[in-house]
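>>> model the structure of this input:
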Amino acid sequence: MAKQISGLFIVAQTPFTDDGALDLDSIDTLCDFYFKHGAAGLTVLGVAGEAAKLSTEESIAVVRRYVAHANGKPVIVGVSNSSVAQLATLTKEVMRVGAFGVMVAPPPGLKTEEDVLSYYAAVFKGIGDVPTVLQDFPFSTGVWMSVPTIARLIDRHPQIQAIKEEDIPSAAKITKLRAVLSRHVPILTGNNGVYLPQELSRGIEGPMAGFSYPEMLSGVHKLYSEGKVQEAHDLFDLYLPLLTYENQSQWGVAVRKEVLKRRGAIQSAAMRAPGPSLTPEDLKDIDLLVQRVEQAIARKEA
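Alright, predicted model coming up:
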């Protein structure tokens, strides 16, 4: 996995119909949309993908559809679960249908370094040699993993082939990780990409975020990789108002789905219950933000 982790691994949404059923057809159009706009790979069944609202059977169906339509491009699957047995079962099934690897965050309730180390020891005993992304997202999980703890996990478990770093301040933690890790492990970053330029300056391999304009995420990464730092910042700045508006946890996912619907990527902006609903006032805010993004892009291309 490690050698193939570079570029945008877009955090994919799970499309639903207006009545809350899975919309597998929209997975096809959404997959096409992501790759058209520069994604190198997909990350499915993440927090923003509403994984917790799916049954095991639905989760496997979603992964199978994404893998089939990705045409060989890598699909990483979130399998995080406080139950190692359930995590191992889902891991086995998604790998069977063609996943590239899995992503595992620590479950809520782990209080000490030894708790974290013991949990991941149990995980890898249960899943074996499956390539794994270690997700460090304390504001979602409630578990803070120190740099020394992450380094010990990297030392103990060669299955960890990448890190998704979402602690704050992310750039500072990336620098500390690079200084102490015993082997090179690609680092991807999330938080909807709001700190992407600073994280790229610290040497990450790419974003693992789900912004509704993925061409910004892939474009900024490409420009930075080519040494065009000012151009990368300029491109990022065009989208910043909408990016920050969309970076509002599960409510922000509702905004993202609304924009994706407007862009023709999915048929419905519905989130499965329980989930937020946008008000007419919210939609007016989105109208203005999207309009301003499109106007800024038009001026840049003129």
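>>> for the rest of this, base every contact and every neighbour count on C-alpha atoms.
Fine.
>>> give the buried residues for stretch 186-198.
In terms of neighbour count (16 or more other C-alpha atoms under 10 Å), stretch 186-198 has its buried residues at 186-197.
>>> of those, just say which sits nearest to residue 212.
Distance to residue 212 across those (C-alpha to C-alpha) is lowest for residue 192, with 9.5 Å.
>>> can you list contacts of stretch 62-75?
14, 24, 27-28, 31-32, 40-45, 77, 94, 97-101 (C-alpha atoms under 8 Å, 6 or more residues apart in numbering).
>>> which of those residues fall within strands?
40-44, 77, 101 (DSSP state E).
>>> with distance to residue 9 added, can I get the residues you listed in TSV?
Output for the ones in strands among the contacts of stretch 62-75, formatted as TSV (distance: C-alpha to C-alpha, whole Å):
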residue	distance to residue 9
40	6
41	5
42	5
43	6
44	10
77	11
101	12
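>>> and those residues, which is closest to residue 281?
Taking these together and measuring to residue 281 by C-alpha to C-alpha, the closest member is residue 44, at 30.3 Å.
>>> ok, the closest one - contacts?
Counting by C-alpha under 8 Å, 6+ apart, residue 44 has contacts 11-14, 63, 75-78.
>>> let's see that with 6 Å instead.
Applying C-alpha atoms under 6 Å, 6 or more residues apart in numbering to residue 44 gives the contacts 12, 77.
>>> any idea how far it lies from residue 171?
Counting by C-alpha to C-alpha, to the nearest Å, the gap from residue 44 to residue 171 is 24 Å.
>>> show me the strands in this protein, by range?
With DSSP E as the criterion, the chain has strands at 8-11, 39-44, 75-78, 101-104, 132-136, 160-165, 187-189, 206-207.
>>> count of neighbours near the residue nearest to residue 157 when sequence neighbours are not counted?
Nearest in space to residue 157, with sequence neighbours left out and distances taken as C-alpha to C-alpha, 6 or more residues apart in numbering, is residue 124 at 7.7 Å. Neighbour count for residue 124, taken as other C-alpha atoms under 10 Å: 18.
>>> burial count for residue 201?
Residues near residue 201, counting by other C-alpha under 10 Å, number 13.
>>> give the contact list for it.
Applying C-alpha under 6 Å, 6+ apart to residue 201 gives no contacts.
>>> buried ones in the lengthiest helix in the chain?
Ranked by residue count and defined by DSSP state H, the top helix of the chain is helix 280-301. If you call a residue buried by 16+ other C-alpha under 10 Å, then helix 280-301 has these buried ones: 286, 289-290, 292-293, 296.
>>> what's the nearest residue to residue 185 if we skip its chain neighbours?
Leaving aside its sequence neighbours, residue 185 sits nearest to residue 162 (C-alpha to C-alpha, 6+ apart; 5.2 Å).
>>> with residue 137 instead?
With C-alpha to C-alpha, 6+ apart, the residue lying closest to residue 137 is residue 166, at 4.9 Å.
>>> to compare against the first, here's another:
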Amino acid sequence: MPQSSSLSASPDFSGLWIPLVTPFRGGAIDHAALSALTRRLAGDGVAGFVVCGSTGEAAALDETEQLAALETVQAAAEGLPIVMGLSGYHLGKTTAWVRQLAEHRLAGLLVPAPHYIRPSQAGLLEWFRAIADASPVPVLIYDIPYRTGATLARETLLALAEHPRIRGVKDCGGDMAKTRALIADGRLQVLSGEDHQIFATVAEGGAGAIAASGHVQTRRFVQVLRLLAENRLAQARAEWQPLRPLIELLFAEPNPGPVKALLAHGGSMSGELRSPMTRATDALRDRLVALDAGLSRR
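A predicted model of the protein is given here:
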């Protein structure tokens, strides 16, 4: 997969991408834990990483911390491609940040609609086109209306597909008809961003997933996507069905609290989050630990 800013080769965002959590210890980023997590996941067959997505608590990180997290992941990723998340609602500041990120080696940017202000569809077209114009690397649209308050219409996404740097969608839109239309159109790679919809999206022709659940049972998630890519539906379903209860529990409380709790139980990091995010409850953690252990014995 490409690591340079060149658009001469078509980028490939297929497979399982992990939107990395940001480990904390004593209020600061735990770079040792982040590095170890990245190395472990790289060895488990993931396609690449997303740094500073919503799972990474990016809203609670300042720009210096975000760049430091990116550098740690780049050093540990063993050459795998890295997408950087960004968000905001001030277009000038956002495009300036895009230009600053251009100094770093990235496979792409993951860009949601501007939050809070709820622009029209015409305003959304302006937002994404301006960011894509400013970016030297491919852009993935992060369609997640329940976080931004802005719904991207099917026609808007299809219009954005005309831009040469807009190459894919992280699909959390909750509209399977829109998902199917994007897959059928074929210009944008569609990656499931709702973990419980991974199987359905990829079975219908989606490219892959950006899945927080993939921090755990990673090789099983990778195998599901590999089997689907090979059209081995029955075998993929057999691998997928045991994961469904785990996914449900990992999102029973606000992400990334549950996945951090499970990773912390395994000793790879603290379960610490930045306020106002809170740790998973002990009851949920215990259920996750028992379910994960059962899956590991299968």
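>>> nearest to residue 274 of structure 1, of the ones in strands among the contacts of stretch 62-75 of structure 1?
Nearest to residue 274 of structure 1 among those is residue 44, at 19.5 Å by C-alpha to C-alpha.
>>> report the aligned residue range of structure 1 for stretch 49-67 of structure 2.
On the basis of TM-score structural alignment, stretch 49-67 of structure 2 is assigned to residues 42-60 in structure 1.
>>> how far away is the equivalent of residue 149 of structure 2 over in structure 1 from residue 108 of structure 1?
Alignment note (TM-score structural alignment): residue 149 of structure 2 maps to residue 142 of structure 1. Using C-alpha to C-alpha, residue 142 of structure 1 is found at 6 Å from residue 108 of structure 1.
>>> residue 10 of structure 1 pairs with which position in structure 2?
In structure 2, residue 10 of structure 1 lands on residue 18 (TM-score structural alignment).
>>> what do you get for residue 237 of structure 1?
That one, residue 237 of structure 1, aligns with residue 241 by TM-score structural alignment.
>>> what about that match, how many neighbours?
12.
>>> so how far is residue 169 of structure 1 from residue 175 of structure 1?
For residue 175 of structure 1 relative to residue 169 of structure 1 (C-alpha to C-alpha), the value is 11 Å.
>>> so between those two, which is more surrounded?
residue 175 (15 against 11).
>>> aligned to the more buried one, what sits in structure 2?
By TM-score structural alignment, residue 175 of structure 1 lines up with residue 180.
>>> same thing with residue 271 of structure 1?
With TM-score structural alignment as the criterion, the equivalent of residue 271 of structure 1 in structure 2 is residue 273.
>>> and for residue 21 of structure 1?
Using TM-score structural alignment, the partner of residue 21 of structure 1 in structure 2 is residue 28.
>>> between the two ends of stretch 80-99 of structure 2, what distance do you get?
22 Å.
>>> okay, that stretch sits on what stretch of structure 1?
Using TM-score structural alignment, stretch 80-99 of structure 2 lines up with residues 73-92 of structure 1.
>>> buried residues in that stretch?
Those would be 73-82, 84, 87-88, 90-92, for stretch 73-92 of structure 1 by 16+ other C-alpha under 10 Å.
>>> these in helices, which ones?
Checking the buried residues of stretch 73-92 of structure 1 against DSSP H, those in helices are 84, 87-88, 90-92.
>>> could you dump these to a markdown table with distance to residue 69 of structure 1?
Shown next, in a markdown table, are these (distance: C-alpha to C-alpha, whole Å):
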| residue | distance to residue 69 of structure 1 |
| --- | --- |
| 84 | 29 |
| 87 | 24 |
| 88 | 25 |
| 90 | 20 |
| 91 | 20 |
| 92 | 20 |
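>>> need the helices for the stretch 201-302 of structure 1, in chain order.
Taking DSSP state H, counting those that start in this stretch as the test, the helices found in the stretch 201-302 of structure 1 are 214-225, 229-246, 249-262, 280-301.
>>> how about the ones you listed in CSV, adding distance to residue 5 of structure 1?
Listed next are the helices of the stretch 201-302 of structure 1 as CSV, based on distance: least, C-alpha to C-alpha, whole Å:
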stretch, distance to residue 5 of structure 1
helix 214-225, 13
helix 229-246, 20
helix 249-262, 25
helix 280-301, 29
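>>> so which of the ones you listed comes closest to residue 155 of structure 1?
helix 214-225 (28.4 Å).
>>> number of residues surrounding the nearest residue to residue 195 of structure 2 once chain neighbours are set aside?
Of all residues not flanking residue 195 of structure 2 in the chain, residue 211 sits nearest, at 5.6 Å (C-alpha to C-alpha, 6+ apart). Residue 211 of structure 2 has 24 neighbours, counted by other C-alpha under 10 Å.
>>> where's residue 211 of structure 2 relative to residue 11 of structure 2, distance?
Counting by C-alpha to C-alpha, the separation of residue 211 of structure 2 from residue 11 of structure 2 is 19 Å.
>>> what count of nearby residues applies to the nearest residue to residue 115 of structure 2 once chain neighbours are set aside?
In space, and not counting its chain neighbours, residue 115 of structure 2 is closest to residue 148: 4.1 Å by C-alpha to C-alpha, 6+ apart. Residue 148 of structure 2 sits with 19 neighbouring residues when counted by other C-alpha under 10 Å.
>>> what's the answer for the one 5 residues further on, then?
The number of residues packed around residue 153 of structure 2, counting by other C-alpha under 10 Å, is 15.
>>> with residue 118 of structure 2 instead?
Neighbour count for residue 118 of structure 2, taken as other C-alpha under 10 Å: 16.
>>> show me the contacts for it.
149-150.
>>> residues contacting residue 107 of structure 1?
Counting by C-alpha under 6 Å, 6+ apart, residue 107 of structure 1 touches residue 82.
>>> redo that, cut-off 10 Å
Contact analysis of residue 107 of structure 1 by C-alpha atoms under 10 Å, 6 or more residues apart in numbering lists 80-83, 116, 119, 138, 140-143.
>>> gap between the closest residue to residue 268 of structure 2 other than its chain neighbours and residue 237 of structure 2?
Closest residue to residue 268 of structure 2 apart from its sequence neighbours, by C-alpha to C-alpha, 6+ apart: residue 33 at 6.4 Å. From residue 33 of structure 2 across to residue 237 of structure 2, the span is 33 Å (C-alpha to C-alpha).
>>> which one of those two is surrounded by more residues?
Neighbour totals were compared for residue 33 of structure 2 and residue 237, and residue 33 leads with 19 against 14 (other C-alpha under 10 Å).
>>> ok, that one touching residue 24?
Yes: Residue 33 of structure 2 lies in contact with residue 24 (C-alpha atoms under 10 Å); the separation is 8.5 Å.
>>> shared neighbours, the two?
269-270.
>>> from memory residue 180 of structure 2 sits against residue 192, does it?
No: using C-alpha under 10 Å, residue 180 of structure 2 makes no contact with residue 192, being 11.7 Å away.
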